[in-house]
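Asks: Sequence isn't available, so here's the structure alone:
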């Protein structure tokens, strides 16, 4: 099973209820959140510990009870710290038909470049509504679809009333252009991480000079393209260690490492365990 992707295309929920809940703890193959994006909105609720996130290059840390709404198309990734968190991914456009009054209101706001994206600290009304929405989806009590939809509408009403979204500005538009180049590189890494890739290959994918790509990529992800390539390869290897019986040498080769000793050094550097220790600790 493949969990990792740069551009996720998974169908969320069902056609007539396009929303899905994910519970993530240290045993989840995607506990560490590689940079990715999807064309749905995402709500995150931290249940325990801290989650250090980057959204289009802007850092954000969530603690217990904090919530975050991530807009469609935003490049985001995160590093958990003794963390348990949940995500709800939803296709907002299918919840709000454009013929409805609410859909028209949302379209009007977004036509000016605004993005439904923001942090809701623990204790706020928006965080309370988000937490209740997660609870409804967790329990799936009879009629939970009505409860979930109602809470989503209430949350959107709170966001609109208190302007808890990112207004359209020239800076937001510049940021959008910047992320498009990074998305191309992330897609190339996702597609070809098992093959030899150089900085020139990745720069060519983005249509940028290597030096400029390094600066831009670091602004969005916090890493250089090659550092991120190795990080992504290790995350793929960690997933294979948890989900397949393949030996360490085969996994290293599958994930683009021609030198098993180098693979082991990079793995230990990023995971603070050897591949064998990681497999034993996360096999369940």
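Replies: Nice, I can see it. Note that the structure is a prediction, hence the values are computed from the model and not measured.
Asks: Only C-alpha atoms from now on, for both contacts and neighbour counts.
Replies: OK.
Asks: Can you show me the strands along the stretch 151-284 of the chain?
Replies: Assigned by DSSP state E, counting those that start in this stretch, the stretch 151-284 of the chain shows no strands.
Asks: If you could redo that for the stretch 1-150 of the chain, that was the one I meant.
Replies: Under DSSP E, counting those that start in this stretch, the stretch 1-150 of the chain gives strands at 19-24, 33-36, 41-55, 58-63, 67-70, 76-90, 118-120.
Asks: Go through this protein and flag its longest helix.
Replies: helix 170-192 (DSSP state H).
Asks: what about the closest residue in space to residue 240 that isn't next to it in sequence, how many residues close to it?
Replies: Computed as C-alpha to C-alpha, 6 or more residues apart in numbering, the closest residue to residue 240 that is not its neighbour in sequence is residue 251, at 6.9 Å. Using other C-alpha atoms under 10 Å, residue 251 is surrounded by 23 other residues.
Asks: Repeat that for residue 268.
Replies: Per other C-alpha under 10 Å, the neighbour tally for residue 268 reads 16.
Asks: Spatially nearest residue to it (excluding sequence neighbours)?
Replies: residue 274 (5.1 Å).
Asks: Quick check: the gap between the one you found and residue 280.
Replies: 10 Å (C-alpha to C-alpha, to the nearest Å).
Asks: These two: who's more crowded?
Replies: For residue 274 versus residue 280, neighbours defined as other C-alpha under 10 Å are more numerous around residue 274 (16 against 11).
Asks: Confirm for me that that one is in contact with residue 266.
Replies: No. Applying C-alpha atoms under 8 Å as the test, residue 274 and residue 266 come out as separate, 9.3 Å apart.
Asks: The protein: helices as residue ranges?
Replies: Under DSSP H, the chain gives helices at 92-95, 101-111, 125-139, 144-161, 170-192, 199-206, 210-221, 225-243, 248-254, 260-271, 275-282.
Asks: deepest of those, which one?
Replies: Highest mean neighbour count of the helices of the chain: helix 225-243, a mean of 21 (counted as mean count of other C-alpha atoms under 10 Å).
Asks: Measure how it sits relative to helix 260-271, angle-wise.
Replies: 90 degrees (axes from the mean of the first three to the mean of the last three C-alpha atoms, to 10 degrees).
Asks: Does anything pack onto helix 225-243? Which helices or strands?
Replies: When contacts are defined as 3 or more C-alpha pairs under 8 Å, 6 or more residues apart in numbering; DSSP states H and E, helix 225-243 sits against helix 199-206, helix 210-221, helix 248-254, helix 260-271, helix 275-282.
Asks: again, 10 Å this time
Replies: Counting contacts by 3 or more C-alpha pairs under 10 Å, 6 or more residues apart in numbering; DSSP states H and E, helix 225-243 packs against strand 33-36, helix 170-192, helix 199-206, helix 210-221, helix 248-254, helix 260-271, helix 275-282.
Asks: Now those in JSON lines, please, with extra columns for distance to residue 131.
Replies: JSON lines is the format used below for those (distance: least, C-alpha to C-alpha, whole Å):
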{"stretch": "strand 33-36", "distance to residue 131": "21"}
{"stretch": "helix 170-192", "distance to residue 131": "28"}
{"stretch": "helix 199-206", "distance to residue 131": "39"}
{"stretch": "helix 210-221", "distance to residue 131": "28"}
{"stretch": "helix 248-254", "distance to residue 131": "39"}
{"stretch": "helix 260-271", "distance to residue 131": "31"}
{"stretch": "helix 275-282", "distance to residue 131": "28"}
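Asks: Alongside the first one, take a look at this:
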């Protein structure tokens, strides 16, 4: 089991919005993440992955965006993110959230029975999608909750076994079987209620365009970035691009660029011995005054004070 970190602020993977961190082990592509945030601001960056993500929003007010659609979450519920979907989460108050992230191949069987051919294989191929949200009032919520709780418990047991070098591997195998069984039961519940939807073959070009632009920004935030260059990536004019980007991300292109730069600067201020001017230049700012203004805008303080306050407890948090 792993604690969900504020990965976006640290900009650990600047090469792509596709999350390349492994979920689970090579033999069992499934992981459980847990987050409890009691201060200020919780943020998981825009990203996508090949795995299915089942999120359990327990407590707090969350804002979630999936493929350019926004959701305000104020009550306990489950959310499903399908493979390849661009998503982003924020919460501005004390909150509790956790998630199971798994490769759909985890559900697969060698025997090509009806379940494999009509449900699991289409899910793996991206031709079948899970529902967006199961609210607490939905009749299958309780049954899904029971299975989800079993998954969490199995991960805890598995973690205890792994921390005990003397335990036999068979105990880990049993936990993995229980996790797989509960995932299959959740899939069966959704299938029984007709909550899975067939997907037309084709690409959501707007989402792919946003992925392309955000990836370019993360790769090139150290350099000068012009609106004309971003617009040129998706072959539209600058005026249209700015409206399109603001509608999709909720910020102007340059606001987003500066946010990425300041996230990197905040990490460098805490985790390196670079001088403030060096951080300024390394993060794509050519003017120290502008850098200091932007840093204070996003963090509420100066780089020097931020370094002093967070040197021994950096979590990547940026105050809003």
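Replies: Yes, it's here. Treat the numbers as computed from the prediction; the structure is a model and nothing was measured.
Asks: Among the helices and strands packed on helix 225-243 of structure 1, which comes closest to residue 133 of structure 1?
Replies: Nearest of those to residue 133 of structure 1, taken as C-alpha to C-alpha: strand 33-36 at 22.5 Å.
Asks: Could you tell me where that closest one falls in structure 2?
Replies: Residues 44-47 of structure 2 are where strand 33-36 of structure 1 lands when matched by TM-score structural alignment.
Asks: By how much does that stretch deviate from structure 1 on average?
Replies: Here the mean offset of stretch 44-47 of structure 2 against structure 1 after fitting is 1.4 Å, by mean C-alpha distance after the TM-score superposition for structure 1.
Asks: residues of that stretch that come out buried?
Replies: The neighbour-count check on stretch 44-47 of structure 2 (16 or more other C-alpha atoms under 10 Å) flags 44, 45, 46, 47 as buried.
Asks: these two touch, right, residue 25 of structure 1 and residue 51?
Replies: No. Using C-alpha atoms under 10 Å, residue 25 of structure 1 makes no contact with residue 51, being 11.3 Å away.
Asks: Of those two, give the one with the bigger neighbour count.
Replies: Per other C-alpha under 10 Å, whichever of residue 25 of structure 1 and residue 51 has more neighbours is residue 51, with 27 against 17.
Asks: Which residue, neighbours along the chain excluded, lies closest to the more buried one?
Replies: Residue 51 of structure 1's closest residue in space is residue 80 (C-alpha to C-alpha, 6+ apart), at 4.4 Å.
Asks: Report how many residues lie close to the one you found.
Replies: 22.
Asks: Equivalent analysis for the one 4 residues further on, please.
Replies: If you count neighbours by other C-alpha under 10 Å, residue 84 of structure 1 ends up with 19.
Asks: who touches the counterpart of it in structure 2 in this structure?
Replies: Aligned counterpart of residue 84 of structure 1 in structure 2: residue 96 (TM-score structural alignment). Neighbouring residues of residue 96 of structure 2 by C-alpha atoms under 10 Å, 6 or more residues apart in numbering: 34-38, 56-62, 76.
Asks: between the residues you listed, which is nearest residue 130 of structure 2?
Replies: Nearest to residue 130 of structure 2 among those, counting by C-alpha to C-alpha, is residue 56 at 14.7 Å.
Asks: Assess the claim that the closest one and residue 145 are in contact.
Replies: Yes. Assessed by C-alpha under 10 Å, residue 56 of structure 2 is found in contact with residue 145 at 8.9 Å.
Asks: Residues in contact with both of these two, list them for me.
Replies: 77, 78.
Asks: Could you pull up the residues touching residue 181 of structure 1?
Replies: Residue 181 of structure 1 sits next to 203, 205, 206, 207, 208, 213, 216, 217 when contact means C-alpha under 10 Å, 6+ apart.
Asks: Would you format the residues you listed as a markdown table with distance to residue 173 of structure 1 included?
Replies: Formatted as a markdown table, these follow (distance: C-alpha to C-alpha, whole Å):
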| residue | distance to residue 173 of structure 1 |
| --- | --- |
| 203 | 22 |
| 205 | 22 |
| 206 | 18 |
| 207 | 19 |
| 208 | 19 |
| 213 | 19 |
| 216 | 15 |
| 217 | 17 |
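Asks: farthest pair in those residues?
Replies: Maximum pairwise distance among the contacts of residue 181 of structure 1 (C-alpha to C-alpha): 13.8 Å, between 205 and 216.
Asks: Now the common contact residues for these two.
Replies: Common neighbours of residue 205 of structure 1 and residue 216 (C-alpha under 10 Å, 6+ apart) are 181, 182.
Asks: end-to-end on stretch 76-92 of structure 2?
Replies: 16 Å.
Asks: go on, stretch 34-45 of structure 1?
Replies: End-to-end distance for stretch 34-45 of structure 1: 18 Å, by C-alpha to C-alpha.
Asks: go on, stretch 201-214 of structure 1?
Replies: Start-to-end, stretch 201-214 of structure 1 (C-alpha to C-alpha) is 13 Å.
Asks: quick check: that stretch aligns to which part of structure 2?
Replies: Mapped onto structure 2 using TM-score structural alignment, stretch 201-214 of structure 1 covers residues 229-242.
Asks: Counterpart of residue 262 of structure 2 over in structure 1?
Replies: By TM-score structural alignment, residue 262 of structure 2 lines up with residue 234 in structure 1.
Asks: got the contact list for that match?
Replies: If you count contacts by C-alpha under 10 Å, 6+ apart, residue 234 of structure 1 has them with 228, 240, 251-252, 255-257, 263-264, 266-268, 270-271, 275.
Asks: Between those, which sits nearest residue 195 of structure 1?
Replies: Nearest to residue 195 of structure 1 out of the contacts of residue 234 of structure 1 is residue 256 (C-alpha to C-alpha; 5.5 Å).
Asks: Just to check, residue 252 of structure 2 is in contact with residue 239?
Replies: No. Using C-alpha under 10 Å, residue 252 of structure 2 is not in contact with residue 239; the gap is 11.5 Å.
Asks: List the residues that contact residue 51 of structure 1.
Replies: Neighbour list for residue 51 of structure 1: 32-33, 44-45, 60-64, 66, 77-85 [criterion: C-alpha under 10 Å, 6+ apart].
Asks: Report how many residues lie close to the aligned residue in structure 1 for residue 18 of structure 2.
Replies: In structure 1, the residue equivalent to residue 18 of structure 2 is residue 7, according to TM-score structural alignment. Neighbour count of residue 7 of structure 1, defined by other C-alpha under 10 Å: 18.
Asks: Fine by me, thanks again.
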